[in-house]
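S.K.: For reference, the sequence and a predicted model appear below.
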Amino acid sequence: MFERFTKDARVVVEGAVEHCERVGAQTVAAEHLLLALLDHGAGRGSFALAALGLDERRDSVVRALDEARRRAGLSQADADALAGLGIDVSEIVSRVEEAHGVGAMSGGRAGRRRDGERGWWGGHRPFGRDAKDVLVKSLRIAVARRERTIGDEHILLALTAGPGVPAEVLADHGVTHESVTRVIGGGGEAKAG
């Protein structure tokens, strides 16, 4: 499938791996794809994010992703659903961090092998289920749009199409599947509402 990716999409995927390594995560997650899209600054997906005003709100997006990582990747909707069952995710995070340090639930601790190499995978980070799902969904979106290649815009559309933290964070910042579709299809005149 990777051979069908445009140069911009490949840069985003490679950037996601770099984000994963930078924070010491064991697997590449969908949030790393979003962060790489925000960093890329070129391509149709990055253009759509800029047209929807996300450039000015990048720090807010990063903070929201960090907060979700502290909650072990739970979306706010997940945390709210658990609260409805009487489970206070914030309290659990506080107790775990009190005992094990800030960020203990983030999964950001990559182990070291005896030979000193990072990770348990020979230095390579595998893609987590959520990131794989985004990449597969980006292929399906490209096929549905009758496009031969997968661009960074398809990755962005896939991030906004599914449930999960990246879609929730983007929607909280006015970036939805519909708004991205309008910007990509309409030449960029749409603005976030």
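M.R.: Structure's in. What do you need?

S.K.: From now on I want contacts and neighbour counts done on CA atoms only, so please keep to that.
M.R.: OK.

S.K.: wait, what's in contact with Arg57?
M.R.: His173 (Cα atoms under 8 Å, 6 or more residues apart in numbering).

S.K.: Need the three-state assignment for the residue most central in space within the chain.
M.R.: For the chain, the residue nearest the mean C-alpha position is Glu31 (2.0 Å; Cα atoms, centre = their mean). Assigned by DSSP: H, G, I helix; E, B strand; the rest coil, the conformation of Glu31 is helix.

S.K.: helix or strand for the residue nearest to it when sequence neighbours are not counted, which one?
M.R.: Excluding the flanking residues, the one nearest Glu31 by Cα to Cα, 6 or more residues apart in numbering is Pro166, at 5.6 Å. Assigned by DSSP states H and E, Pro166 belongs to helix 165-172.

S.K.: want to compare, so here's the second one:
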Amino acid sequence: MFEQFTQEARRVVTESVAHCERAGAAAVTEEHLLLALLDQRGTRTDFALAALGVADRRDSVESALHDARRRGGLTRTETEALAGLGIDVDEVVATAEAAHGRGALAPAGFVRRRMLPARRPFSSAAKEILKKSLRIAVGRGDRRIGGEHLLLALTAGAGVVSEVLADHGATYATVERAMFGDGGTAGGAVPRTA
């Protein structure tokens, strides 16, 4: 599939691995793909993220991702659902961190390990984003997978990254409008796959 990627998309994948390594993570995640997309300059995705105001709020995006990581990767929706059951996630996080140190509930992909693999694998969620970007490209009638397809794939499902993007004004529909205008997807369908 990598041979179908544009130069921009290849750069995003390569830079996502670099983000993973800098974070000391065991695997490349959706978060690393998003951070690599935010690094792009002079591309269609850069334009869309700037037009939506996401590029100017990178610190806020990173903070929201960090907060979700501390909550064990729970989305705000999941946290609210647990609160409805009487479970205060912030209290659970504080108790766990008091006993085991900061970041104790961070997902396994973000736990620093002594022996990290020389080559970082992609998490199953990150692999799914790459597959979803292919489906989006095919659905739009595009012959190659670009950064725009990766960004759309990040917005087209449930999870922390799509929630953070939506909180910052970047939903599938708004990203699509910013990148492609009012034309939309082929047939007007928004591919919502989990």
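M.R.: Arrived safely. Please read all numbers here as calculations on a predicted model, not as lab measurements.

S.K.: ok, back up a step: tell me the spacing between the residue nearest to the centre of the first structure and Gly84 of the first structure.
M.R.: With distances taken as Cα to Cα, to the nearest Å, Glu31 of the first structure is found 26 Å from Gly84 of the first structure.

S.K.: now do His40 of the first structure
M.R.: For His40 of the first structure relative to Gly84 of the first structure (Cα to Cα), the value is 39 Å.

S.K.: repeat for Gly24 of the first structure
M.R.: 33 Å.

S.K.: Looking at these two, which has the bigger crowd around it?
M.R.: Neighbour count, other Cα atoms under 10 Å: between Gly24 of the first structure and Gly84, Gly24 has more, with 19 against 10.

S.K.: Who are the contact partners of that one?
M.R.: Contacts for Gly24 of the first structure (Cα under 8 Å, 6+ apart) come out as Gly108, Arg109, Ala110.

S.K.: The second one -> the second structure?
M.R.: Superposed on the second structure with TM-score structural alignment, Arg109 of the first structure falls opposite Val111.

S.K.: is it true that that match touches Ala26?
M.R.: Yes. Using Cα atoms under 8 Å, Val111 of the second structure is in contact with Ala26, at 7.2 Å.

S.K.: So the two - more neighbours on which side?
M.R.: Between Val111 of the second structure and Ala26, Ala26 has the larger neighbour count (other Cα under 10 Å), namely 23 against 16.

S.K.: Pretty sure the more buried one sits against Arg120.
M.R.: Yes. Look at Ala26 of the second structure against Arg120 with Cα under 8 Å: they come within range, at 6.3 Å.

S.K.: Overlap of the contact sets of the two?
M.R.: The contact lists of Ala26 of the second structure and Arg120 share Cys20, where a contact means Cα under 8 Å, 6+ apart.

S.K.: quick one: contacts for Asp39 of the first structure?
M.R.: Counting by Cα under 8 Å, 6+ apart, Asp39 of the first structure has no contacts.

S.K.: The residue in the second structure sticking out farthest from the centre sits in which helix or strand?
M.R.: Distance from the C-alpha centroid of the second structure peaks at Ala99, with 29.7 Å (Cα atoms, centre = their mean). In this assignment (DSSP H and E), Ala99 of the second structure forms part of helix 89-100.

S.K.: With the first structure overlaid, how far apart is that helix on average?
M.R.: Here helix 89-100 of the second structure, set against the first structure after superposition, deviates by a mean of 0.9 Å using mean Cα distance after the TM-score superposition for the first structure.
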